[in-house]
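# next come a sequence and a model predicted from it.
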Amino acid sequence: MTHPASLPRQPDAITPDSVAAVDAAITSRRSIRRFLPTPVPREQIEAILAVAARAPSGTNTQPWRVHVLTGERRQQLCDQVLAAAAQSDPTKRYTEQYDYYPSEWVSPYIDRRRKVGLDLYGLLGLGKDNKAGMQMQQARNFLFFDAPVGLVFTIERVMGRGSLLDYGMFLQSVMVAARARGLDTCPQAAWNHYHSVVLPLLGLDPERHMMVCGMALGHADPQAIENTLLTEREAVSGFTTFL
């Protein structure tokens, strides 16, 4: 017989205040691109991950594996990936393990992609011809945008594509739980190009494990101009059909 103490705690009643708090955590989440060096206690990271672990997954498979990097281990990862990214033709030498973006862009997706890029680079004063400046900004991905905590998410290759759907719900839960605690994040697919560098540094066998993404975690720099970027969202009527 299962002891009552081992059962999950029943959720508290939902109140208007709790609805507002959840909505605020979701709607205030943004991809932050410059962080303060303020440390994040391990206990707080563990609390965030414990909450996120309640994310749903098919038949409760829980396919996520999280690697938390701080201090020297974080710096080692950043240094090695930055060195790889600085090589000639890095996009030919390093490729993603799965297709994140479509092979052929169509509207409205290409329009949204272009707009967010132009808006970000516009805030940073980087014109279309400033390729070097854009490359430097892109390389900041591999510093976790100065966040003191770098998260790397992996999955075992044996899992099916449906597990990536589960993973997305877990990642969103991580970001919302962090936001509820006054922290900010930036999910980063850019790391995926360098999985052949990252996985061995994590002690993982690339034949068995696949990288899903990286994520910066910390306190947003309130003075950074890039952190004022607020991306647009389609109205509910634009993506919903009521039948």
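Sure thing, it's come through.
# for the rest of this, base every contact and every neighbour count on C-alpha atoms.
Noted.
# hmm, who's touching the helix or strand hosting residue 211?
Using DSSP states H and E, residue 211 maps to strand 209-218. With CA atoms under 8 Å, 6 or more residues apart in numbering as the test, strand 209-218 has contacts from 35-40, 97, 144-145, 147-157, 183-192, 195, 199.
# heading C-terminal from the helix or strand hosting residue 20, find the next helix or strand.
Using DSSP H and E, residue 20 sits within helix 16-27. Tracing the chain past helix 16-27, the next element assigned as helix or strand by DSSP H and E is helix 42-52.
# okay, now the one to match up with it:
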Amino acid sequence: MDVTEAIETRRSVGRVKQEPVAPEDLERILESAVHAPNHRITEPWRFHVFVGKGRGELARVRAEIARRTAAEDGEDEELAKGRISRERKKAFRSPVVIAVVSVAGRDEVETLENYAACCCAVQNMQLTAHALGLASIWRTGPSAYHPLMREFLGLERDGDTPVAFLYLGSPDLPVTRRRRRPVREFTVWHEG
């Protein structure tokens, strides 16, 4: 598949089969990430790959964040149990979850550029997964930015930032083309 076709046909797919993803495919996906453009070659990305029982570590952190949030919100016990269960299950919605984080730069501008580079890295990963016949979906949400998740992911400095939880697997639903508005609706041409 050429790059234009990959860009135009890739879409987020939230339902995947639980069959394992081949290790060599995971390596290709991760390798594609580090070829994203990054100003000053800062290589700001860090990856945490959760597979098999390793997803349990992520599930425990998500559940604890949900428990703490429910307590802070004053939820009754039954509602809290539901919230905790839903958050725990998110770690198991695909056979592979890759947390992508961006490390802080030397200043505010470099930190912002590092984050943008990591977003490009995630897009590379999604395109590579798509080219390999795999589905992916990019998620974050409030738990991604919770202090406990930051601690779990080893984010120590203020500018260290979660970028994505990338869920990967074989699609478990028909993949359809998505509609996009024409680019002319978003473009202003400045010509001499």
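Ah, there it is. If you're wondering where the values come from, they're calculated on a predicted model, not measured in any experiment.
# the spatially most central residue of the first structure: what secondary structure?
By CA atoms, centre = their mean, the mean C-alpha position of the first structure lies nearest to residue 187, the distance being 1.7 Å. Recorded secondary structure, residue 187 of the first structure: strand (DSSP: H, G, I helix; E, B strand; the rest coil).
# for residue 89 of the second structure, same thing?
Counting by three-state DSSP, the backbone at residue 89 of the second structure sits in helix.
# which residue is the nearest non-sequential neighbour of it?
Spatial nearest neighbour of residue 89 of the second structure, chain neighbours left out: residue 59 (6.8 Å); criterion: CA to CA, 6 or more residues apart in numbering.
# tell me the residue in the first structure aligned with that neighbour.
Matched to the first structure by TM-score structural alignment, residue 59 of the second structure sits across from residue 78.
# any idea which helix or strand carries its match?
helix 71-85.
# state which helix of the first structure is the longest.
Criterion DSSP state H: the longest helix present in the first structure is helix 162-180.
# following element in sequence after the helix holding residue 78 of the first structure, please.
Heading C-terminal from helix 71-85 of the first structure (DSSP H and E), you reach helix 90-93.
# can you list the buried residues in the following helix or strand past that next one?
Next in sequence after helix 90-93 of the first structure, counting helices and strands by DSSP H and E, comes helix 109-123. For helix 109-123 of the first structure, burial by neighbour count (16 or more other CA atoms under 10 Å) applies to 119, 120, 121.
# and what of stretch 162-169 of the first structure?
Residues 163, 164, 166, 167, 168, 169 are the ones in stretch 162-169 of the first structure that count as buried (16+ other CA under 10 Å).
# could you find the counterpart of the fourth one in the second structure?
This points to residue 167 of the first structure. Aligned counterpart of residue 167 of the first structure in the second structure: residue 118 (TM-score structural alignment).
# hang on, that match packs against residue 44?
Yes - using CA atoms under 8 Å, residue 118 of the second structure is in contact with residue 44, at 6.9 Å.
# any residues in contact with both of those two?
Contacts common to residue 118 of the second structure and residue 44, judged by CA under 8 Å, 6+ apart, are residue 102.
# circling back to that earlier point, average distance between the helix holding residue 78 of the first structure and the second structure?
On superposition with the second structure, the mean distance recorded for helix 71-85 of the first structure (mean CA distance after the TM-score superposition for the first structure) is 2.1 Å.
# can you turn the buried part of the contacts of strand 209-218 of the first structure into a ChimeraX selection?
The ChimeraX selection below is limited to those of these classed as buried (16+ other CA under 10 Å):
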select :35,36,40,144,145,147,148,149,150,151,152,153,154,155,156,183,184,185,186,187,188,190,191,192,195,199
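# please name the residues that touch the aligned partner of residue 135 of the second structure in the first structure.
Aligned against the first structure by TM-score structural alignment, residue 135 of the second structure finds its counterpart in residue 184. Residues near residue 184 of the first structure by CA under 8 Å, 6+ apart: 29, 30, 31, 32, 175, 178, 217, 218, 219, 220.
# dump those to a markdown table, plus distance to residue 56 of the first structure and neighbour count.
Converted to a markdown table, the contacts of residue 184 of the first structure look like this (distance: CA to CA, whole Å; neighbours: other CA atoms under 10 Å):
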| residue | distance to residue 56 of the first structure | neighbour count |
| --- | --- | --- |
| 29 | 20 | 19 |
| 30 | 23 | 18 |
| 31 | 23 | 20 |
| 32 | 26 | 24 |
| 175 | 15 | 26 |
| 178 | 18 | 25 |
| 217 | 22 | 29 |
| 218 | 25 | 28 |
| 219 | 27 | 24 |
| 220 | 28 | 23 |
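# for the residues you listed, which one is nearest residue 230 of the first structure?
Comparing the contacts of residue 184 of the first structure against residue 230 of the first structure with CA to CA places residue 30 closest, at 7.5 Å.
# thought that closest one was touching residue 186?
Yes - at 7.3 Å, residue 30 of the first structure counts as touching residue 186 under the criterion of CA under 8 Å.
# number of residues surrounding the aligned partner of residue 184 of the second structure in the first structure?
Aligned counterpart of residue 184 of the second structure in the first structure: residue 237 (TM-score structural alignment). Neighbour count of residue 237 of the first structure, defined by other CA atoms under 10 Å: 8.
# hmm, residue 141 and the match of residue 59 of the second structure touching each other?
No - using CA under 8 Å, residue 78 of the first structure is not in contact with residue 141, being 9.1 Å away.
# separation between whichever residue in the first structure pairs up with residue 31 of the second structure and residue 184 of the first structure?
The equivalent of residue 31 of the second structure in the first structure is residue 50 (alignment by TM-score structural alignment). Taking CA to CA, to the nearest Å as the criterion, residue 50 of the first structure is separated from residue 184 of the first structure by 17 Å.
# cool, and residue 143 of the first structure?
15 Å.
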